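Participant: Next input, structure requested:
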Amino acid sequence: MENFDYDLQSVQEVRNLARQAKLAQTQLAKFNCEQIDKIIRNMVKVAEENAVSLAKMAVEETGFGKVEDKIFKNQFASTELYKFIQPMQTIGVVRQDTVNKVMEIAEPVGLLMGIIPSTNPTSTTIYKSIIAIKSRNGIVFSPHPSALKCTLQAAKLMNEAAVAAGAPANIIGCISKPSMEATNELMKCDEVAMIIATGGSAMVKAAYSAGKPALGVGPGNVPAYIERTANIPKAVKNIIASKTFDNGTICASEQSVIVEECIREQVMDEFRRQGGYFMTAAETEKVAKKLFVRGHAMNAKMVGRSAQVIAENAGISIPPGTKVLLGEQQGVGEEYPLSYEKLTTVLAFYTVKDWEEACQLSIKLLNNGGIGHSLSIHTETPEMAIKFAEKPVFRILVNTSSSQGGVGASTGLAPSFTLGCGTWGGSATSDNVTPMHLINIKRVAYGIKDFTENTTPSYSTCAQSGNANAISEDQIMNVVNEVISLLKKRGDN
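Facilitator: Below you'll find the model as predicted:
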């Protein structure tokens, strides 16, 4: 009975949140650029002021990642994001084509539903709140139950900051009684115009099946290829920095390292020098058993954990100061558990003969749960980067940390915590999602060609066109009259 009451309360809460936020959004839709910018600047300020406390809350509640890295993510989702989106035109006339006489006017989408993952809860909430307001949309969040408190707090802070700077009350909402019923109700309610889903593949699929527009992102199973001309110390440093950043909780983090035979020993030595530990086959098996449940689903207790915590749980001993665990794999699929996505400090390690074999292996790994997302390559040969640009992903990250590169921290990509995987990965976009994905464009188009008179030649003019094979109307009538006469004669007989 208690569960039944809870579910009813959670559904009712969702209905209230959606109605309130939709009402607020209809008012926000009338705001101008200056008003919106003032609101966002205050949201950024409040996000910065609370970056540390929100990071601590997230780690304490979920057990995932590291406080110092979550602080960076909170700042990146506010200050760095603002620098990138501030010049974007999301209100009024955004483009005028004087030649073709077409004017484009931005309109908000309406009320958004934001699905928040447990791996990056506060930073994703801040990021989605800011891009929603930039495009004059309201948003209601559905938090992951294991990150409820910190997501609620982040949403509350963003709403209060927005309202304090002039936004309508309840423009940003968050479910406080999470349940599957509540999430489904929010996905399907009339007030919600679009869903932005960041989370597990099951949740993203549910968002796409809700019967309304959705921007969802798939998992990443990022291969990192160290090509023979790479700067090996730099490549290893980037991979370790990425995989240990928030203990590997970003979906763009490397999952497998691929090296050529000719540099294998050099790369392994460099990993050992920089804090990598190569597990034996028996140790790899023990760790893999701890990492996964129900086949290759990630064990939540191992997500975003340090190498030491994983080693202790698996019952293996590793040197002090170990940063990442590496396990050699001979193939891809069910028999090779480390060939799947591992949102923690564990990497698969592969050796190949040449770049062509690296290509084939990368495609297999991507088809094993990361299609459309990202791929990383370390090389000093530009032509090699172009060869790998042909792979089935939408982010080819060259000579950089994949986590930071994918989200736009170490590259020129748009700062984002929602990384589209395109149609290959079942996503509606292949972009890093920005406010430009959250607006409708209406077009005012002036007539530039005169179509008041039909200038298409009619059928009857064919006879005068000089076509020897054309048949005139008189010829057709003669044939018809002859047929009628014949039929009459037959009838008389």
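Participant: contacts and neighbour counts: CA atoms only from here.
Facilitator: OK.
Participant: what residues are up against residue 16?
Facilitator: By CA atoms under 8 Å, 6 or more residues apart in numbering, the contact list for residue 16 is empty.
Participant: and if you look at the one 3 residues further on?
Facilitator: Residues near residue 19 by CA under 8 Å, 6+ apart: residue 191.
Participant: In which helix or strand does it reside?
Facilitator: According to DSSP states H and E, residue 19 maps onto helix 2-28.
Participant: again, but for residue 255
Facilitator: Here residue 255 is assigned to strand 254-260, by DSSP H and E.
Participant: Does anything pack onto that strand? Which helices or strands?
Facilitator: Judged by 3 or more CA pairs under 8 Å, 6 or more residues apart in numbering; DSSP states H and E, strand 254-260 is in contact with strand 222-226, helix 232-244, strand 346-352, helix 355-367.
Participant: What residues sit buried inside the helix holding residue 19?
Facilitator: 7, 9-11, 13-15, 17-28 (16 or more other CA atoms under 10 Å).
Participant: do the same with stretch 163-171
Facilitator: Neighbour counts using 16+ other CA under 10 Å place 163, 165, 166, 167, 168, 169, 170, 171 of stretch 163-171 among the buried residues.
Participant: next up, for comparison:
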Amino acid sequence: MMIQMDQDLCSIQEVRDLVQQARKAQRAMERMTQGELDKITAAISSAAAAEAGRLAGVAVEETGFGLKADKEIKNRFAAVTLYDAIKDEKTHGILAQDREKRTIDIGVPVGIVAGLVPSTNPTSTVIYKSMICMKAGNPIIFSPHPSAVKCILETVEVVRRAAEAAGAPKGAIACITTPTLEATNALMRHDHTRLILATGGGAMVKAAYSSGTPAIGVGAGNGPAYIHHTANVRLAVKRILDSKTFDNGTICASEQSIIVTREMERAVTEELQRQGAYVLSDSEHTKLSKFILRANGTMNPAIVGKSVETVAKLAGLDRVPASARVLVARETGVGRGYPYSNEKLGLILAYYVENDEPTVLERCVEILEWEG
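Facilitator: This is a model prediction of the structure:
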């Protein structure tokens, strides 16, 4: 009789096996020189840059989030720009000496790293986390988002092959192939996991901080943009829309709200419309608001990284022109019952108009205290 193994148990066992392999890799990497670690890092950079376009396409095809061309830019930024920034840094051995104070700074690996990867930026996250871990001599085990497993595993394979060909030991870069919540928790809480690099939703980042293992987390952004009365309005609006539309709004650092004083309302509104933003009517505002969050208060994946056309169709907005770059909704409140005040990883901006600057600043703080 065939026994069906429980998926959660299988995934937990996989984590244990990967950690054991990573411990062996760690012992080997501890004996490596700075030059050997730099060679591995350079190999990852070259391989990831060469595959940047293909991996971007795989990510869009699997997740349905964002734009291939923009994801390729993110992949290249991680593979090339980041590499150029860190390639000459010393991370291993004696880093600095202060003869007067009689101190020596010595760089040593932290140990096994757990890398949590989101679905919105799956491939670029794997590239840069692999690179910074290899640069410092730390094995990394990735926990992929369930909806982006294929593209994450493919990216891990690209960087793993390059790293091992350049001298990295087997097990230095690995990934859970059966992602479950239990597997992620087992990885984060494992006695031999020394650091968590957590990129993703607020709940996941909070879980990382609560795991008992040191963690560096990046969760919701929800950044408000205050256009001051001294600003170049045309340029300010251009920068905001360029940022918001990059990869269809999947970057958590992109603007989520525009806030202005009453005296700036007309100029900013006209400039938004001139540059392709569609300002929703009251009825359209109400229709779209029902699709921003799910019943449990988390972001609705149906709007994440989708085109304006797709979002408008979802909400039944039939007056939105095909040329619209972003949907802009006037908002008056923050918190529960005001979904536009949340982070929106799509082509939706909240628009607040306040009486004066002190009120604007209070609103900015209120938005960030609510989420961000």
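Participant: related to what we said a few turns ago, so which residues make contact with the following helix or strand past the strand holding residue 255 of structure 1?
Facilitator: Using DSSP H and E, the helix or strand that directly follows strand 254-260 of structure 1 along the chain is helix 264-273. Outside helix 264-273 of structure 1, the residues that touch it by CA under 8 Å, 6+ apart are 232, 233, 236, 259, 277, 278, 351.
Participant: Give me the buried entries from these.
Facilitator: Using 16+ other CA under 10 Å, the buried ones in the contacts of helix 264-273 of structure 1 are 232, 236, 259, 277, 278, 351.
Participant: which residue packs closest to the last one, ignoring adjacent ones?
Facilitator: Spatially, and ignoring its direct neighbours in sequence, residue 351 of structure 1 is nearest to residue 259 (5.1 Å; CA to CA, 6 or more residues apart in numbering).
Participant: pretty sure the one you found is touching residue 352, no?
Facilitator: Yes: look at residue 259 of structure 1 against residue 352 with CA atoms under 8 Å: they come within range, at 6.1 Å.
Participant: Now do the shared contacts for these two.
Facilitator: With CA under 8 Å, 6+ apart as the test, residue 259 of structure 1 and residue 352 both reach residue 358.
Participant: re the thing from before, of the contacts of helix 264-273 of structure 1, closest to residue 333 of structure 1?
Facilitator: residue 351 (16.5 Å; CA to CA).
Participant: quick one: what's aligned to the closest one in structure 2?
Facilitator: With TM-score structural alignment as the criterion, residue 351 of structure 1 lines up with residue 353 in structure 2.
Participant: Show the contacting residues for that match.
Facilitator: Residue 353 of structure 2 sits next to 259, 260, 261, 262, 265, 332, 360 when contact means CA under 8 Å, 6+ apart.
Participant: Could you dump these into a markdown table and include distance to residue 248 of structure 2?
Facilitator: Output for the contacts of residue 353 of structure 2, formatted as a markdown table (distance: CA to CA, whole Å):
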| residue | distance to residue 248 of structure 2 |
| --- | --- |
| 259 | 21 |
| 260 | 24 |
| 261 | 28 |
| 262 | 29 |
| 265 | 25 |
| 332 | 25 |
| 360 | 27 |
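Participant: hmm, which of those are the buried ones?
Facilitator: 259, 260, 261, 265, 360.
Participant: Find the nearest non-adjacent residue to the third one, please.
Facilitator: Pointing back at residue 261 of structure 2 there. residue 354 (4.8 Å).
Participant: What's the separation between the one you found and residue 329 of structure 2?
Facilitator: Between residue 354 of structure 2 and residue 329 of structure 2 the distance is 15 Å, computed by CA to CA, to the nearest Å.
Participant: the more surrounded of these two?
Facilitator: Here residue 354 of structure 2 and residue 329 are set side by side on neighbour count (other CA atoms under 10 Å), and the busier one is residue 329, at 24 against 19.
Participant: what do we get in structure 1 for the more buried one?
Facilitator: Under TM-score structural alignment, residue 329 of structure 2 pairs with residue 327 in structure 1.
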